[in-house]
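Participant: Could you work out the structure for the sequence below:
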Amino acid sequence: MLHYLVSKKFLARILWFAILEINCVLTQECISKDYGNGGTICVCTDHHCDTVPSLGKIPLNSYVTYTSNKDGLRFKKTVQKFKITRTQLPKGYHYQECLSEIHHEYEICGENQNKNKYSGIYKNWDPSPSKSIIIDRSKTFQEILGFGGAFSDATAINIKTMSVSLQAQLLKSYFSEDGIEYNLCRVPMGATDFSTHVYSYIDSNTNEVNCIDPALGNFKLTKEDLSYKIPVILEANRLSSRKLQLFTSTWVAPKHFKENNNYRGSMGFIKKGLYQLWADYFQKFLDCYKDNGVNFWGITTGNEPYVANVQMEGIPGVLWFPDDHGQWIRENLVPTLRNSVHRNIKVITLDDQRPLLLAVLPKTLTNGTEHCVHGVGLHWYLDQDNNTYLLDEFHQRYPNLFLLATEGCEGDWVNNIRLGAWDRAERYAWDIAQDLNHWVTGWVDWNMVLDLDGGPRVAGPVDSPIIFNKTANEFYKQPTYYALGHFSKFIPRGSVRIYTTQCDGDDLTDIVAFKRPDGLIVVVFVNRGDHQVRRVFIDIKRGEIDISASPHSITTILY
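Facilitator: The predicted structure follows:
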């Protein structure tokens, strides 16, 4: 019997070490390459692509950190012990909700509110060189919907151009447990500026504007949907361990639906007599995707509807006046959806820039439209430190509408692809942390994959977290991929933001914290400065976490 027990224990130990060995083999390190742009990329081929080390079970009285930085660390995992255990909050601490600059008055929290005024920064209670950040899980804020990117035409075409094995590497990098586990993604309804050509689902070879089919009998999906986007979406959903939720946005209306008879945005209003047909068009798209195995969680009321008239380089778009948009939403779009099999879909309005939140959107939400929608989509292009108050004030005014970042990307039409640029990762991390600290429930990137020319596209190129080199049949993970991953990988849907005594950028650092559905606490700590920064995170239920963050780094802490 003793011999049997010893043998059993011995075999169990051998099995345990074998499992550890398998995990070591499966975890692949970054193959780094420097293009001289202030950082490095990670090269992925048919046979090798870096993965994220598994979190596993966190040892008792310990915490886990994952770090990426400008010097080349990528999700470097460490396990450390809590230093001490506190039984009460430090003297002088009191809670105050994180508010940004409002009406030029600054909200300060800490030991003494009368000392020094910082724009949107908390005064920490600990005066030592290593600042102490209190984490108070009893104070909670918004629930997280998720993180992800867009299945644009360019994304899907690039993926389907890859070898089969490289496609698998890329989709695993975004959606599997080995990757950064995207769970909320955007799907364009028709063409965008990142398509090979501009098209709608009712196209004609003529410019005939008076031949309107009220049954939308000519509506049909395109090759971009059937051969590229839908197959990629289905494979991504198969790989995802988290339920993949999708929302759709439209850039393009059929030319004859618009007053300018043009796909482009200039004065491109929907004809008022076709408001219902435009709503039917949205439902028809949802029906067709459902028939092909793809269901949608949400739908936006149009991409950038209030700036489509001024978009450069002929980006396709539909222009709306706010009051007309509100009328169409409440009288046409929402009743149409509610009377269909898509009755439970989330309706997201705005899908445009942050400064429009208070200046324009309330005009759309009048006359009951506020009660017809579920949330508000935000693009990051005009985000600044001094306009986060718009998020706070909007939430206070419309507490039942969630805020969701629905588009962002780095680069512009002159300075687009910069392989390895770490400063772009920092801008991603800064914006995501800033949004999350001001009631935003998630962050969705623009194109997931572009080629070395920033395309395919019909307008100017931008950058992307992954760049595909078709000639070499390999792709490059940009620093922005890792910046997104420090949030998407470790903050699953259903997590709730919790209070910290630093909520906005302090000396080029950003901090945001969450409680996950499984009970784990997550803290994302960004150091955008040129020097090492030390912080002591205090959780009275667990103890102190003493972190020294390397220059230009992103660290995710879990316990």
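
Participant: For the rest of this, base every contact and every neighbour count on C-alpha atoms.
Facilitator: Will do.

Participant: and the helix or strand harbouring Cys288, what other elements does it pack with?
Facilitator: For Cys288, the host element (DSSP states H and E) is helix 275-291. Helix 275-291 is packed against helix 334-338, with contacts defined by 3 or more C-alpha pairs under 8 Å, 6 or more residues apart in numbering; DSSP states H and E.

Participant: let's see this one next to it:
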Amino acid sequence: MNTEIIETSADGKKLQKLEVFDLSGESSLIEIHSSKEFQTITGFGGSFTESSAHVLSQLSPEKRSEILEAYFGDSGAKYSLTRTHINSCDFSLSQYSYAPVPGDIHLENFSIDKDRELLIPLIKDAMTISSDGFKLISSPWTAPPWMKDNQDWVGGKLLKEHYPTWALFFAKYLAAYQAEGIPIWGVTVENEPHGNGNNWESMHYSPEEMTEFVQHHLGPTLENNGQAAIKIFGYDQNRAGLKDWVDVMFATGESSKYFAGTAIHWYESTYEVFPEALNYAHAIAPDKYLIQTEACVDAEVPKWKDDAWYWSKEATDWGWDWAPEDEKYLHPKYVPTYRYARDIIGCLNNWVDGWIDWNIVLDRQGGPNWFKNWCVAPVIVDPASDEVYYTPIYYTLVHFSKYIRPRAKVIGVEKEDDSLLVTAAKNPDKSIAVVILNQDMEKKVFELKLGEEKQLISISPQAIQTILIPSNN
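Facilitator: Take a look at the predicted model:
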């Protein structure tokens, strides 16, 4: 079998091409069933935030270009699916809205000028570098406070009287970005409609309220404005609550008409993929998208140039301190690289078709973040010294984004070694990408089988491996 094998590992490999293997010891079988096809891949990528744009603007032009090439260039991750925020979010430099004037129900003062300072130039530069292009999903954290029942940036609900204005807001946003030469592919109705503990920009919906807004306001408004091609994604929060939302969103043909699919996050747990919830969401709406729109190592200040930390069980998340006693078991210490690879493999093996990371770049503090909600990004920079640190998380993401391309089909995999996590996809050019995670402290030997072709391969201890099988196999 003619293969290209790329590995990233705790012992220092970073997307290293392997040609020599230690094949001593027992082997197991991994069999690829290329004729057994599942969902079609939409893409993989990360998010453009004002914080990322600000940090990148502080670097030398050379370093800024290097990072954008690493994410969007042919030599890098080739990100194909991205996200950004509508109005401000916690990863903004301040709180702002495109419609700041109270009572402006016709949005005569609507303006995206704030985004023209940092965010729009960043997205345009990424578009220039990307030879294949990428899809962009936009998400609001909140409507302007004057549209809400609590008149605040944080929490509260959208007043029913402002449902038409908020729908018009989306239409104006999409038109304004289109005029800038940035086509928005899709929108989520609301980032985290359950709220976020009333800490930063948020707005609450029940499943019924969101469905009513989309069915009777957002969907028709976009349709009437010639924007019917824009994909509308419901929910956009953690997977544990998924069933309650899809049951309402997709209850009838009328309720589901304008929903293109469902968006999800990973923060409910540091290790659980929630396969039952994902399979349920697919089964109830098999023709709709199911996209993971946000994930990060949260509640952590990034470790600077310390690869070992990202391969060790030292990270904690919000639940380490704040989860209720009966849910603390879901939030143990964890290995950051494993969490990413485990989740992406688990998602692909349970009908998820797209996977988006959070901020593409942050500083050494894990910001800037106006609420001081520090998080880790795959790329960390020190603007003062003009230094860049590509964490092992960055290389982990490349194993998927570079080699599993949009319109690929997830295909069947059988394996004998339960300790190995495996997924596979057939690309549009008929090449096959197999991604394997070995979390053990010892190497694993396996025989990869595709039809009548076989190859004996080993994967290092604590390693992620992508095996690319050309179409001529």
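
Participant: still on that earlier bit, how close does the helix holding Cys288 of the first structure sit to the second structure?
Facilitator: Comparing helix 275-291 of the first structure with its match in the second structure after superposition yields a mean distance of 0.8 Å (mean C-alpha distance after the TM-score superposition for the first structure).

Participant: Which residue range of the second structure does stretch 19-29 of the first structure align onto?
Facilitator: The aligned range for stretch 19-29 of the first structure in the second structure is empty, by TM-score structural alignment.

Participant: Now name the helix or strand holding the corresponding residue of the first structure for Ser52 of the second structure.
Facilitator: In the first structure, the residue paired with Ser52 of the second structure is Thr155, using TM-score structural alignment. Following DSSP H and E, one finds Thr155 of the first structure within helix 153-161.

Participant: And Val187 of the second structure, by the same measure?
Facilitator: Going by DSSP H and E, Val187 of the second structure is in strand 186-188.

Participant: Can you check which part of the first structure the following helix or strand past that strand sits on?
Facilitator: Next in sequence after strand 186-188 of the second structure, counting helices and strands by DSSP H and E, comes helix 207-213. Under TM-score structural alignment, the alignment places helix 207-213 of the second structure onto residues 322-328 of the first structure.

Participant: Grab the most central residue of the second structure for me.
Facilitator: Ile356 (1.3 Å; C-alpha atoms, centre = their mean).

Participant: Check the secondary structure at the counterpart of that residue in the first structure for me.
Facilitator: Counting by TM-score structural alignment, Ile356 of the second structure corresponds to Val444 in the first structure. Under DSSP: H, G, I helix; E, B strand; the rest coil, the three-state class of Val444 of the first structure is strand.

Participant: Kindly report the same for the one 10 residues further on.
Facilitator: Each residue gets one of three states, and Gly454 of the first structure gets coil by three-state DSSP.

Participant: returning to that earlier point: could you pull up the residues touching the residue nearest to the match of Ser52 of the second structure when sequence neighbours are not counted?
Facilitator: Spatially, and ignoring its direct neighbours in sequence, Thr155 of the first structure is nearest to Val449 (4.7 Å; C-alpha to C-alpha, 6 or more residues apart in numbering). By C-alpha atoms under 8 Å, 6 or more residues apart in numbering, the contact set of Val449 of the first structure is Ala154, Thr155, Ala156, Asn158, Ile159, Ser464, Pro465, Ile466, Ile467, Phe468.

Participant: Out of those residues, give me the one that has the most neighbours.
Facilitator: Of all the contacts of Val449 of the first structure, the highest neighbour tally under other C-alpha atoms under 10 Å goes to Ser464, namely 33 neighbours.

Participant: dump the residue contacts of it.
Facilitator: Counted by C-alpha under 8 Å, 6+ apart, Ser464 of the first structure has contacts Cys409, Glu410, Ile417, Trp446, Asn447, Met448, Val449, Leu450, Gly454, Gln478, Thr480.

Participant: Put together CSV for those, with secondary structure on each row.
Facilitator: Putting the contacts of Ser464 of the first structure into CSV (three-state DSSP) gives the following:
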residue, secondary structure
Cys409, coil
Glu410, coil
Ile417, coil
Trp446, strand
Asn447, strand
Met448, coil
Val449, strand
Leu450, strand
Gly454, coil
Gln478, coil
Thr480, helix
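
Participant: Of all pairs in those, which one is the farthest apart?
Facilitator: Gly454 and Thr480 (15.0 Å; C-alpha to C-alpha).

Participant: Neighbour count for these two, which is higher?
Facilitator: Ranked by neighbour count (other C-alpha under 10 Å), Gly454 of the first structure and Thr480 place Thr480 first, with 26 against 22.

Participant: Could you report the separation of that one from Asp435 of the first structure?
Facilitator: According to C-alpha to C-alpha, to the nearest Å, Thr480 of the first structure stands 16 Å off from Asp435 of the first structure.

Participant: which residue numbers in the second structure go with whichever helix or strand comes after the helix holding Thr155 of the first structure?
Facilitator: Next in sequence after helix 153-161 of the first structure, counting helices and strands by DSSP H and E, comes helix 164-175. Mapping helix 164-175 of the first structure onto the second structure (TM-score structural alignment) gives residues 61-72.

Participant: ok, now stretch 243-251 of the first structure?
Facilitator: The aligned range for stretch 243-251 of the first structure is 133-141, by TM-score structural alignment.

Participant: just stretch 388-400 of the first structure next, same as before
Facilitator: Going by TM-score structural alignment: stretch 388-400 of the first structure matches residues 275-287.

Participant: tell me which residues in that stretch are buried?
Facilitator: Using 16 or more other C-alpha atoms under 10 Å as the test for burial, stretch 275-287 of the second structure gives Pro275, Ala277, Leu278, Asn279, Tyr280, Ala281, His282, Ala285.

Participant: Next up, the contacts around the residue mapped onto Ile32 of the second structure from the first structure.
Facilitator: Aligned by TM-score structural alignment, Ile32 of the second structure pairs with Ile135 of the first structure. Counting by C-alpha under 8 Å, 6+ apart, Ile135 of the first structure makes contact with Ile498, Tyr499, Thr500, Thr501, Ala513, Phe537, Ile538, Asp539.
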